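Asks: Only the shape, not the letters, is given here:
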């Protein structure tokens, strides 16, 4: 990646001149990358300050199975990334190849491919974007200069030279998973879980819930300081030509995993199917395994699937996540609680601890002689992919930080913002939406296995509908030139659906455009004209409100987005070609303040909407 120095500079604290950019972006995550690209396409310069030697965040570190419930809900630069992934596999292997099939239209990809695609996108705008790696920002007061409610400059550590470097900018973007820049800027934040009494959210506070089932004994819904667990998204393969065996780690502690032995023999798991499993069935399962068979317990996973949930990626690889149905898996609850507010020395130590734990778990499942031989044999079919992370022992370089600080900004996102107001309807529509998105209210465990509990505390999932995300979740009140597209404002449960990379990419894109408009207008971030921002987002193919029958390639997309956010199209389909009826005429006249006289069935919904759309825009 070429390093492009900004044209402007200003005196540093040491008397030297420091580079000044339009945007200073802390964090080379997908959100930070998209912020820089969106701004570059509007002519603005950016510097991305990435702590590691690689950009791309979690997608470049094992999260290859894209977490989105409705494809097409989130578009813009995210779907550009997806399209480029698919094109990569087509160009390299052919349109009819297994690799193209396994990439699932570009939504599933190998870690190395994600990094290549992000790199290619950045390179196309390299005249405007500078990428500096191995730059660490620490959330300490001395590393940020605030003047009259604005950030003037920040100081980062060059991890290679061990020297401090200063960067000035017009707008600063916190694209870190932890929210370190926002914390240094003294933006109020939350860590932990709100109780149900605060926002009346499903799954709030302390909860024990069968996976895909009901809540159970021990649930109190009380607030606490617990942080949902982290893990590594491990890239495994069963291709012998590309597989490396998992070796016993130096700090191997067998006792951490022994409770899994009975789970394997009996088929015990955390799914709702356990309500139908009897002691006799579990004893019969033990006999089956002793005879060399495999589990017969409904819902039970076998082999490597008992300890990791695997989604197939191209080239016989997998995205190995924590197994939702297991008491022991790749998550390491409790021990990560200090991460959001700790320094990098502590975080690096925990990252090594988690790596050792994860490798030890796989080693235990493949080799411990108290496990059934048939189980160990099935598990040993899998190893680390030797063509991934070649500079890091073929292991992911970044911990999966599911939740760090959650800042309190001008809008606060809760479960109600993602939940239908009534069955079949939308969640509340935010007129200031900067993206649509969709994923479940989804949190991983906060505590390790507890005797007698049906699952781990806090491991939950509740359904949502496609929702809109308001600009205000990333706009703080206290600092006028700071945007927070990753550590956004919300409750633990509200954040649990926003926290997926497609949504973070879309928020990054919105942050880049917002920053550009603020610079052009010499205004505070909070004073950027929302409709102007939304028009720019739509020009960059972003979806602000989702319709099943309209996409960004439609000639009517912009009109539908504009009218949808204003309440003209509350359903899930725009139905532009349908004839307009009398009730619709009355409603749209009331919303617009116009007096359109139209005979029922005389024109289509599209024709009337277009007439109102033109009238409203003429008024402006």
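Replies: Everything's here; your move. Bear in mind the structure is a predicted one, so any value in this text is a computation, not a measurement.

Asks: going forward, measure contacts between C-alpha atoms and count neighbours the same way
Replies: Will do.

Asks: And stretch 90-109, end to end?
Replies: The first and last residues of stretch 90-109 sit 13 Å apart, counting by CA to CA, to the nearest Å.

Asks: how far is it from where the chain is centred?
Replies: Relative to the centre of its chain, stretch 90-109 is centred 23 Å away, using CA atoms, centre = their mean, to the nearest Å.

Asks: cool, stretch 604-620 as well?
Replies: 36 Å.

Asks: which outside residues touch it?
Replies: Identification of contacts with stretch 604-620 by CA atoms under 8 Å, 6 or more residues apart in numbering yields 559, 563, 575-580, 592, 594.

Asks: From those, list the buried ones, please.
Replies: Burial by neighbour count, 16 or more other CA atoms under 10 Å: within the contacts of stretch 604-620 this picks out 559, 563, 575-576, 579-580.

Asks: Take this one as well and set it beside the first:
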């Protein structure tokens, strides 16, 4: 029997080398086999639609197979859908084929770390390539084409109908599609199609207190003020500048100072004053590490400002500058950094001099869409509730990563304890957030969705730009394409509830909890009711599905879940006064109950309320008491009557005779909505 490793190698070879037979037209054309593009293609492929997936690199995976060898997820539980499938396959490969690797063994034995190899959160690029090839090969309706770049888009009327590409030999190819998805980092197809876009930074505003020119303590080496501090000097003015690019090159510990891995002469433009270094330690299997040094390392600001709007020849020139800059850093590591044992990994990017294929484009164009995501959509406190960003019931993806901008302009003094202008790292104020469907939909074109260069501000993009989030947005784009084509409607007409249902059926998360995943029977119900604000979790983002639901929680679930309008005639209960989290929901049910003719809200009166004084009331509703099956049935049937709904033939069947669990309650209410 072939091992998984052998199978993956075979799949990678056949999928990469065998040319696909081009069709005259496809159901879906996806430009960019980035994680977003792969996820979009897989969603469409699962629906048996024909898909053309076109990529500039010789392999799929975008930056995750071109040097960025880890999933930047603040919590692994935020990953879902296609990307979770990718992670699980990587984890299985590490735990089986690489079980004896020192890094795998050490991380399995130690407390869990953020970029855990055994958990599938970090990998060698060649392994990422193999897994993505395997996932694509499982969908026979997907045809992948590599080493082609987009050079034009064809628009008929107001609809994008085709994309023109150019291959490595200079030949042009036209891909016609009933739906087109621009999954490029640069937003090239959208720009070719005439979609308006932003490039650079917005000015500071009430919605975006960290926008524009800014100096902060982000990535400082010395602690000389409280963490999360805005420093003097930033004007807050808008400009056309974007955050630093780099090459995330991969090095391996060869265990010796001399050998082919050593760079004998420095690259053009080498200047040791541009760099400084802290010792490397391998954190990937086979003694490897992907190199990231934010201030005086492979990050570099200046040339990237022109990159997004440059043509392909000019982009190649800019990329060459970054390549030389990165190799200069490696030369510095081997000499001034006194780690001559590290060099480019000789088993990675073997057809490209062991150097990554793709420049790390952290940010480029951002389209004008039906909704623009801003800092206030991501910030816990500006419009959020102190734990999460504001609720979006039209969510198609979640984000959970700090607003994290690398410098926009280089530091001017290598001895400075802080990074350059434009760097922000807003860990404390970034909570889990939802991303509305409208960010994918251009304002002025039909037939096109854009899941990477989405409609957002610069500050919002500094969080969204992590590949697991882009993958989730790509999956949403693929699902939207399926619905639009099956229904014969435009992308802006896609019914979001149906889109959400399709995504949830694929295991995609639309609201974040640490303890709710697609393996749970009521996963979709919990997610949908959370988007309505009918249920929530605690300060640690845990839903606690096994806990008994309380009277206060059930009141909120019924009011929000069934769409009852708020009605508050007074504060009737001593144990649920104004300020109590369930006050308005309990009072709404009280009003609905007393006016219904069939009272259904149970409460106890120890002293009747008088008209003379509300404070004389001694009525108790016991909001924190667990709900029994009898109380659940009575409250739910009464709320349904007031909402003008019926039981729809559903019967209440409870798992316990004494209490109703939170997960169980969500499942029942979702069926009755």
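Replies: Yep, it's here. The shown structure was predicted, so the numbers you read here are calculated from the model rather than taken from an experiment.

Asks: Same list (the contacts of stretch 604-620 of the first structure) but as JSON lines, adding secondary structure and distance to residue 33 of the first structure.
Replies: Below are the contacts of stretch 604-620 of the first structure laid out as JSON lines (DSSP: H, G, I helix; E, B strand; the rest coil; distance: CA to CA, whole Å):
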{"residue": "559", "secondary structure": "helix", "distance to residue 33 of the first structure": "29"}
{"residue": "563", "secondary structure": "helix", "distance to residue 33 of the first structure": "30"}
{"residue": "575", "secondary structure": "coil", "distance to residue 33 of the first structure": "36"}
{"residue": "576", "secondary structure": "coil", "distance to residue 33 of the first structure": "36"}
{"residue": "577", "secondary structure": "coil", "distance to residue 33 of the first structure": "39"}
{"residue": "578", "secondary structure": "coil", "distance to residue 33 of the first structure": "41"}
{"residue": "579", "secondary structure": "strand", "distance to residue 33 of the first structure": "44"}
{"residue": "580", "secondary structure": "coil", "distance to residue 33 of the first structure": "43"}
{"residue": "592", "secondary structure": "helix", "distance to residue 33 of the first structure": "39"}
{"residue": "594", "secondary structure": "coil", "distance to residue 33 of the first structure": "43"}
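
Asks: nearest to residue 541 of the first structure, of those?
Replies: Ranked by distance to residue 541 of the first structure (CA to CA), those are led by residue 559 at 13.0 Å.

Asks: and the gap between the counterpart of residue 188 of the first structure in the second structure and residue 639 of the second structure?
Replies: Matched by TM-score structural alignment, residue 188 of the first structure corresponds to residue 196 in the second structure. Applying CA to CA, the value for residue 196 of the second structure to residue 639 of the second structure is 47 Å.

Asks: For the two, indicate the residue with more neighbours.
Replies: More crowded of residue 196 of the second structure and residue 639, by other CA atoms under 10 Å: residue 639, with 25 against 16.

Asks: Give me the aligned partner of residue 217 of the first structure over in the second structure.
Replies: Aligned counterpart of residue 217 of the first structure in the second structure: residue 232 (TM-score structural alignment).

Asks: That match: neighbouring residues, count only.
Replies: 9.
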